[in-house]
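Enquirer: Quick one: sequence plus predicted model below, questions after.
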Amino acid sequence: MKITIIAGARPNFMKIAPIIEAIKKKQSEGVDIQYRLIHTGQHYDKKMSGDFFEQLGIPEPDANLEAGGGTQAEQTAAIMIRFERDLLENPTDLVLVVGDVTSTMACAITAQKLQVKVAHVEAGIRSGDWTMPEEINRLVTDSITNYFFTTSEKANENLRKNDIEEGRIFFVGNTMIDTLLKHRSNFRKPRVWDELRLSERAYIVMTLHRPANVDEEGKLRVLMDEIIQHSQGMPLVFPVHPRTAKILQKLGVSHPRLHMIEPLSYLEFNYLVERAKAVVTDSGGITEEASVMRIPCMTLRDNTERPETTTMGTNELIGTRPKAIRPAMERLFAGKWKQGGDIPLWDGRAAERIVSRLLIEFQNTEASAATAAV
């Protein structure tokens, strides 16, 4: 069996790393399974070259489509054109896409037009917010997917509502958590830990990048003021997204306790999260990691595509209104934040389940084709 694996942005690589490892394990057992890794080049991040691949044990991609830059439409077109060429030159039995970035949607469409089956890892998640480009990517990808690998029962329900047959939905768990659990013992102390004299449970980690929070300059300033004012003297460690950094610099936002630092590597960032008092974020993936590590997480969004982090984890949606910060901080420092619990199948074995299921489905397809030829 030949599988072409697609990744286009930093979170994608965290999700595909354990899948590649599971494939290699099957190969070591004598199973006839091969993979080809394609980096679409959608996002470039210096922390994703060199040390990032080494830290997560990801091999260098077999091809980089270098399709970054431009508008979303231009990027989608570039990915499709270049991936089509690569797919024609390197035939495969299946294209595996993960997550919900532009590369996910563009490569799924390209594969289906060439009559190549598609497997979507992290299928079925929905925010219900069509202003998010990721939501459009999810909807389109799931409308043309053959095999749906899900992270939660809620995702299963979403797919059933769209009349997806039960036999094509596979509840396997979360490959991002596979990566987290595998590397947790290897988290690496960043330089900023000693530079800022940080100590466990005595600082807050922040990440902000979504347009609803950072595009309205006046609102962003008030949001930052509220966080600073109500964080009870704790240092705020803020690895800043380049886009957000430009806006904050323009606004002149600064404070002695606000430490805006360069983006960190995967192992360094999670070292900080694991030891933090809390996380303030608008990122979906971070809510998953914080929940598994039982770190209080305040999400500055009005919706989430990962509701299991709020119903079973440590995440709470507090919305995008700056005035929501104070009561949330008061609950945190009063020790009234929820503890969270185990989330079903987030146990570090999702990738094993995915690869095993793909092999079964491929064998079934081969057997059906052989029977039809008789």
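Expert: Received it, and whenever you're ready, just let me know what you need. None of the values given here were measured: they were computed from a predicted structure.
Enquirer: Please count neighbours and contacts with C-alpha atoms only from this point.
Expert: Noted.
Enquirer: buried stuff in stretch 293-309?
Expert: Of all the residues in stretch 293-309, those buried under the rule 16 or more other CA atoms under 10 Å are 293-301, 303-309.
Enquirer: same thing with stretch 72-81?
Expert: For stretch 72-81, a neighbour-count test (16+ other CA under 10 Å) marks 75-76, 78-81 as buried.
Enquirer: got another, please set it beside the one above:
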Amino acid sequence: MTRTLLTVVGARPQFIKAAPVSHALRRAGGVREILVHTGQHFDAAMSDIFFQELDIAPPAHNLEVNSLGHGAMTGRMLEKLEIVMQAEKPDAVMIYGDTNSTVAGALAAAKLHIPVAHVEAGLRSFNRRMPEEINRVMADHLSALLLSPTQAGVDNLAAEGIVQGVHHAGDVMYDITLSAVARARGESSILAREGLSPKGYQVATIHRAENTDNPERFERVLAWLEQAAQTMPVVMPVHPRTGKLLEAQGRKLANIRLIAPLGYLDMAWLVNQSAGVMTDSGGLQKEAYFHRVPCTTLRDETEWVETIESGWNRLWTTREYAERREIADYGTGHASDLIATKVKELMG
């Protein structure tokens, strides 16, 4: 019997995470996956290109919910997702990560008594001022299947009383990074286009609300990056929110080259060939490790604590890295196959 899985995505990292799992579900057979795009990331540079590059089927539904505050965006998504779920009648709903799309998908499914599978469950920064932290906690407590990329995530869930349906699955981002680097080596021309030399530049990204919504903190982050750029050039793909802020302020960045958002292959190769990464992105912290590139996190805490403990990452508030070692938690590049198996079991 073919079961129906409804997958909710809305932001760039979720498109990337969904790709290897969708491929694994196809290989496993017996599952009809319906992809729903909430519209949270809506322009071609942050959305369309990822479906094309990563061989994901075009979304069956695009809810076109974006450019709203947290409450309005989540509420509008919840309303529209409920309509889609009632029409499609899925056997389970899959959500990824920690965005407004994530929590809206979990809430809509839970209210309709549809079991929820959460990929990247159990992550905690323990900073409840971050909207992403609230989204994570709510999504986990509404989920029937909790697929954690790390043992730390499993431990966090146990501390909150969640032990049923919990699995240490490994990280699907590692799965896709392995294949993306092989493709990007032959297909990406990002270094030639930007006139960059391997290991002769650093990569920076800023997009988190905790950095962009506070003018004083935003300026501190920019000044920190300008100081880092004095030792080695910095290339920064600009998130739309950050670009609008810089434009509104008329802020020019010294020794930092601003470029348009990149597709996944170009971004993977840009990071792979860099000397270092500076970011407030959770996903990019891990991707830096996958490429074995040191990272500095432009936040006061991180949910990816193992990257700090293993010496591949540090917070911008500290000067030194821990002693460097490999991270076993992320698996061997087959997390998506385990996730596909567990999701099929959830659906019966």
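Expert: On my side now, so go ahead. Computed from a predicted model, the values in this text were never measured in an experiment.
Enquirer: What does the TM-score come to for these two?
Expert: Remark: TM-score between the superposed chains equals 0.92 [TM-score structural alignment, normalised by the length of structure 2]; 343 aligned residues with a CA RMSD of 2.0 Å.
Enquirer: Tell me which entries of the buried residues of stretch 293-309 of structure 1 lie within helices.
Expert: Using DSSP state H, 308-309 are the members of the buried residues of stretch 293-309 of structure 1 that sit in helices.
Enquirer: Greatest separation within the buried residues of stretch 293-309 of structure 1: which pair is it?
Expert: 293 and 303 (21.8 Å; CA to CA).
Enquirer: Next up, the contacts around residue 84 of structure 2.
Expert: With contacts defined as CA atoms under 8 Å, 6 or more residues apart in numbering, residue 84 of structure 2 is in contact with residue 61.
Enquirer: Alignment lookup: it to structure 1.
Expert: Aligning on TM-score structural alignment places residue 84 of structure 2 opposite residue 86 in structure 1.
Enquirer: mean offset of the helix or strand harbouring its match relative to structure 2 (after superposition)
Expert: Using DSSP states H and E, residue 86 of structure 1 falls within helix 72-89. On superposition with structure 2, the mean distance recorded for helix 72-89 of structure 1 (mean CA distance after the TM-score superposition for structure 1) is 1.2 Å.
Enquirer: quick one: the helix or strand just after that helix to chain centroid distance?
Expert: Going down the chain from helix 72-89 of structure 1, the next helix or strand is strand 94-98, by DSSP H and E. Mean C-alpha position of strand 94-98 of structure 1 versus that of the full chain (CA atoms, centre = their mean, to the nearest Å) differs by 15 Å.
Enquirer: And stretch 168-180 of structure 1, by the same measure?
Expert: 12 Å.
Enquirer: Where does it end up in structure 2?
Expert: Under TM-score structural alignment, the match for stretch 168-180 of structure 1 in structure 2 covers residues 165-177.
Enquirer: Which positions within that stretch qualify as buried?
Expert: So, applying 16+ other CA under 10 Å, buried residues of stretch 165-177 of structure 2: 166-177.
Enquirer: Then residue 13 of structure 1 would be within a helix, right?
Expert: Yes: counting by DSSP: H, G, I helix; E, B strand; the rest coil, residue 13 of structure 1 is located in a helix.
Enquirer: That one maps to what in structure 2?
Expert: Taking TM-score structural alignment, the alignment pairs residue 13 of structure 1 with residue 15 from structure 2.
Enquirer: cool, residue 290 of structure 1 as well?
Expert: Per TM-score structural alignment, residue 290 of structure 1 is aligned with residue 288.
Enquirer: That match: how many residues sit nearby?
Expert: Neighbours of residue 288 of structure 2 under the rule other CA atoms under 10 Å: 25.
Enquirer: Just confirm it contacts residue 271, I think it does.
Expert: Yes: the criterion here is CA atoms under 8 Å, and residue 288 of structure 2 meets it with residue 271 at 6.7 Å.
Enquirer: Please identify every residue contacting each of those two.
Expert: Common neighbours of residue 288 of structure 2 and residue 271, using CA under 8 Å, 6+ apart, are residue 277.
Enquirer: quick one: the strands in the stretch 251-374 of structure 1?
Expert: 258-261, 278-281, 297-299, 315-317 (DSSP state E, counting those that start in this stretch).
Enquirer: Where does the first one end up in structure 2?
Expert: Across structure 2, the stretch matching strand 258-261 of structure 1 (TM-score structural alignment) is residues 256-259.
Enquirer: before we move on, the earlier item: adding distance to residue 348 of structure 1, write the buried residues of stretch 72-81 of structure 1 out as CSV.
Expert: Listed next are these as CSV, based on distance: CA to CA, whole Å:
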residue, distance to residue 348 of structure 1
75, 33
76, 32
78, 35
79, 31
80, 32
81, 35
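Enquirer: ok, so of the residues you listed, who is nearest residue 145 of structure 1?
Expert: Closest to residue 145 of structure 1, out of all of these and judged by CA to CA, is residue 80, at 16.3 Å.
Enquirer: quick one: residue 138 of structure 1 is in a helix?
Expert: Yes: under three-state DSSP, residue 138 of structure 1 falls within a helix.
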